[in-house]
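1. have a look at this fold, sequence not included:
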């Protein structure tokens, strides 16, 4: 395994670092102020579109799409350090059109969509003209087991009829959000993992109703947001079905692998920024007649943070390498491992940073509290820790499963 950056990645990384310093970081406060001053929080701060245009002009656009003429043609391993850098800021992923859930939806459409679906939905997503959401989780069932979902997608002539309720449909609050990819049950009599399908549902379709926006630890994440949506007798053309009936879990596996590792890459960036914030603060603050950085416990926090971040980064790079060389299916254990490790490492480092800053750490003057709330959700999103740990253990135990010995006659 060779994790050294290619010349192409080194160039993009340098460009991206400069762009973050010159455009993104200085505008974080501008973005929040514009959002705060708007008459409606569910509008897009003008500075976001300004930054997106600058990113396009700089060629820092759609970097996430691997081996595709539509993106930068980067492998997962090549994209990792760039995604990490974007993760340092809550607003950065959207600036470069690399934000979830659009990235996952674009990958689905690019990989599984028809030419008509690509033209209508993928092209404007790639251009950053519209946004989208993904409706999978449901409030009335234990969604850690996705086979529990009860939303129905039933064929009726040249249409499909969707009925059900979804929540945590991230991005549905955005006024630019034009459609949801909805996963639901299309055939109860089929084998367990062939009962579900994914279908494109324009949000202005009759019967689609956003019931409420769900805050995360008090953060509404406007104008993006997380919605609870009711689908009542929603009719869409049969051509909106993705890949075919019963292919929902097949698509989900293709979608969630890259989605999970992208979250992990960004979380490494979150942890790095938290460590930088802590080191800067403790070097310049004096308590009990000496800098906080001279306190043994502070140094232990810093040392442990550096160790944990570097461990998590290497595990993330290894998972990316496995995805590139062996495929997402073979790399499922490595993906599960980093999906457990990365959020917990980020939370550990954020907690130490908050503690080292004292009251300032929980304020809006620093990004630590907002990053903590977001990172904590990622121990649940795309599968809770416990589900991933169970999958890892099952993989480990396979080698110890006794094979019955055939009797000789």
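-> Nice, thanks for sending it over. Model, not experiment: these values are computed from the prediction.
2. C-alpha only now, for contacts and for neighbours.
-> Fine.
3. ok, residues contacting stretch 175-192?
-> 42-44, 105, 129-136, 147, 149-154, 171-172, 194-204, 223, 245-246, 248 (CA atoms under 8 Å, 6 or more residues apart in numbering).
4. next, the buried residues of it.
-> Within stretch 175-192, the residues scored as buried using 16 or more other CA atoms under 10 Å are 176-187.
5. and for stretch 48-56?
-> Quick answer for stretch 48-56 (16+ other CA under 10 Å): 48, 51-56.
6. same thing with stretch 269-278?
-> In stretch 269-278, counting by 16+ other CA under 10 Å, buried: 269-275, 277-278.
7. what does stretch 190-207 give?
-> Buried-residue list, stretch 190-207, by 16+ other CA under 10 Å: 194-203.
8. got it, and stretch 136-152?
-> Within stretch 136-152, the residues that count as buried by 16+ other CA under 10 Å are 136-138, 144, 146-147, 149-152.
9. what's the most distant pair in these?
-> 144 and 152 (18.3 Å; CA to CA).
10. one step back: among the contacts of stretch 175-192, which ones are in helices?
-> 105, 248 (DSSP state H).
11. second structure follows, compare the two:
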């Protein structure tokens, strides 16, 4: 593979780096200040909408979607360094570019599997950044890392589907702009093939019986910029059969198609988070003195910074290789690498962020630096889209299979 970025990627990188310096980083403090004055913490600060308008004007919009009809038409390899840059400000930059989860995955699902009517009603407004969405799969009462365990029922009654179930950590659901849920449940719970029991349906937020019960915290944070993570209960929720995505029994396959790009996008952004941590470590090290000399001259600090740089370079190469494979042999052909980056990246970035927090002392756990919130986000990604152990189990089985 060629390690150089192509001309289009370099041009977009230049524009995006300038956008981050001129607009995003200065907006971080302003967004927090505006949010504190809002009537509801889930409302969107005005500066976020200003960032979205500027990003769209500059052509930095929907960069994640490879389908040229709907997005920028970038390959995974082209998008990787751009997503990394947005990871340096994960609360603002992905949203500003309309490249924030869970909307990205939901737009990919609708673009790939949605009907023309579903695309018109929901995909178009999502692409325009006019509404937000949520993906409702995880459940509190079962081990949702195994999607075949899901208990939410989606039952056909005449020309409708009726949904009953309880979900939690449904990202985006607290945002008032969230107007549509992609809900995964079982249409055939007794089916012979456990991977054909599930289906996905579109449920408008204002449908009777949809109860957004509470916001779930993540290490004490509520992730306001992503629309929070909610517990949602569906009580006899009735939607037209036309709201089915794809076919009955296709929910598991659609989820897997959604999660491949989602996993690598998370890893791309995590590298950006690690880069920001290294920058903050270096700035702290050269500006603070302890025991008579700058922290930058302390051996242990030098070791932390060197190890962080080595680790980030390793991760970036593995992520780029995975992106290249996804582009050339497809997600299935890159399965091992997707799992490898999902195991390695959050775990390593958590360690880098932990060292950065340590170097900042009390400031590292405070609201005066972004490190504590970045750490919480990175640590959560060891669970999101499948916990480490599930990916390790699957990857090990595939390795062992060659020797049996």
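-> That came through, no problem. Model, not experiment: these values are computed from the prediction.
12. TM-score for the pair, please.
-> The TM-score (TM-score structural alignment, normalised by the length of the second structure) is 0.98; 401 aligned residues with a CA RMSD of 0.8 Å.
13. just to revisit the earlier point, just give me the closest of the buried residues of stretch 190-207 of the first structure to residue 384 of the first structure.
-> For those, the nearest to residue 384 of the first structure is residue 196 (21.0 Å; CA to CA).
14. and the counterpart of the closest one in the second structure, what does it touch?
-> In the second structure, residue 196 of the first structure lines up with residue 198, judged by TM-score structural alignment. Shown here is residue 198 of the second structure, whose contacts under the criterion CA under 8 Å, 6+ apart are 148, 184-189, 248-252.
15. rerun that using 6 Å as the cut-off
-> 185-187, 249, 251-252 (CA atoms under 6 Å, 6 or more residues apart in numbering).
16. please apply the same query to residue 348 of the second structure.
-> So residue 348 of the second structure contacts nothing (CA under 6 Å, 6+ apart).
17. which position in the first structure pairs with it?
-> By TM-score structural alignment, residue 348 of the second structure lines up with residue 345.
18. secondary structure class for that match?
-> When classified by DSSP: H, G, I helix; E, B strand; the rest coil, residue 345 of the first structure comes out as helix.
19. repeat for residue 230 of the first structure
-> Strictly by three-state DSSP, residue 230 of the first structure counts as strand.
20. just give me the match in the second structure for it.
-> Checking TM-score structural alignment: residue 230 of the first structure goes with residue 233.
21. and if you look at residue 318 of the first structure?
-> With TM-score structural alignment as the criterion, residue 318 of the first structure matches residue 321.
22. show me what the helix or strand its match falls within is packed up against.
-> Element membership of residue 321 of the second structure, judged by DSSP states H and E, is helix 299-333. Packing partners of helix 299-333 of the second structure (3 or more CA pairs under 6 Å, 6 or more residues apart in numbering; DSSP states H and E): helix 76-86.
23. rerun at 8 Å
-> helix 76-86, helix 251-287, helix 335-360 (3 or more CA pairs under 8 Å, 6 or more residues apart in numbering; DSSP states H and E).
24. quick revisit: give the contact list for the match of residue 318 of the first structure.
-> Residue 321 of the second structure neighbours (CA under 8 Å, 6+ apart): 1, 337.
25. could you check how far the residue of the second structure positioned farthest from its centre is from residue 298 of the second structure?
-> Farthest-out residue of the second structure from its mean C-alpha position, per CA atoms, centre = their mean: residue 292, at 43.3 Å. Distance of residue 292 of the second structure to residue 298 of the second structure, given as CA to CA, to the nearest Å: 10 Å.
26. could you do residue 256 of the second structure as well?
-> For residue 256 of the second structure, the distance to residue 298 of the second structure - CA to CA - is 47 Å.
27. quick one: what's aligned to residue 214 of the second structure in the first structure?
-> By TM-score structural alignment, residue 214 of the second structure lines up with residue 212.
28. gap between the match of residue 230 of the first structure and residue 169 of the second structure?
-> Relative to residue 169 of the second structure, residue 233 of the second structure is positioned 12 Å away (CA to CA).
29. of those two, which one has the most company?
-> It is residue 169, of residue 233 of the second structure and residue 169, that has more neighbours when counted by other CA atoms under 10 Å, with 23 against 20.
30. that one contacts residue 138, correct?
-> Yes: with contact defined as CA atoms under 8 Å, residue 169 of the second structure and residue 138 form a contacting pair (6.8 Å).
31. can you tell me the closest non-neighbouring residue to residue 382 of the first structure?
-> Computed as CA to CA, 6 or more residues apart in numbering, the closest residue to residue 382 of the first structure that is not its neighbour in sequence is residue 260, at 6.5 Å.
32. what is the burial count for the corresponding residue of the second structure for that neighbour?
-> Using TM-score structural alignment, the partner of residue 260 of the first structure in the second structure is residue 263. Neighbour count for residue 263 of the second structure, taken as other CA under 10 Å: 18.
33. do the same with residue 89 of the first structure
-> Applying other CA under 10 Å, I find that residue 89 of the first structure has 19 neighbouring residues.
34. mind checking the SS state of it?
-> Relying on three-state DSSP, one would call residue 89 of the first structure coil.
35. for it, what are its contacts?
-> The contact partners of residue 89 of the first structure, taken as CA under 8 Å, 6+ apart, are 24-25, 28, 270.
36. mind putting those residues in JSON lines, distance to residue 7 of the first structure and secondary structure included?
-> Converted to JSON lines, the contacts of residue 89 of the first structure look like this (distance: CA to CA, whole Å; DSSP: H, G, I helix; E, B strand; the rest coil):
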{"residue": "24", "distance to residue 7 of the first structure": "24", "secondary structure": "helix"}
{"residue": "25", "distance to residue 7 of the first structure": "26", "secondary structure": "helix"}
{"residue": "28", "distance to residue 7 of the first structure": "30", "secondary structure": "helix"}
{"residue": "270", "distance to residue 7 of the first structure": "25", "secondary structure": "helix"}
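37. who wins on neighbours among those residues?
-> residue 270 (31 neighbours).
38. how about that one, what's its partner in the second structure?
-> Using TM-score structural alignment, residue 270 of the first structure pairs with residue 273 in the second structure.
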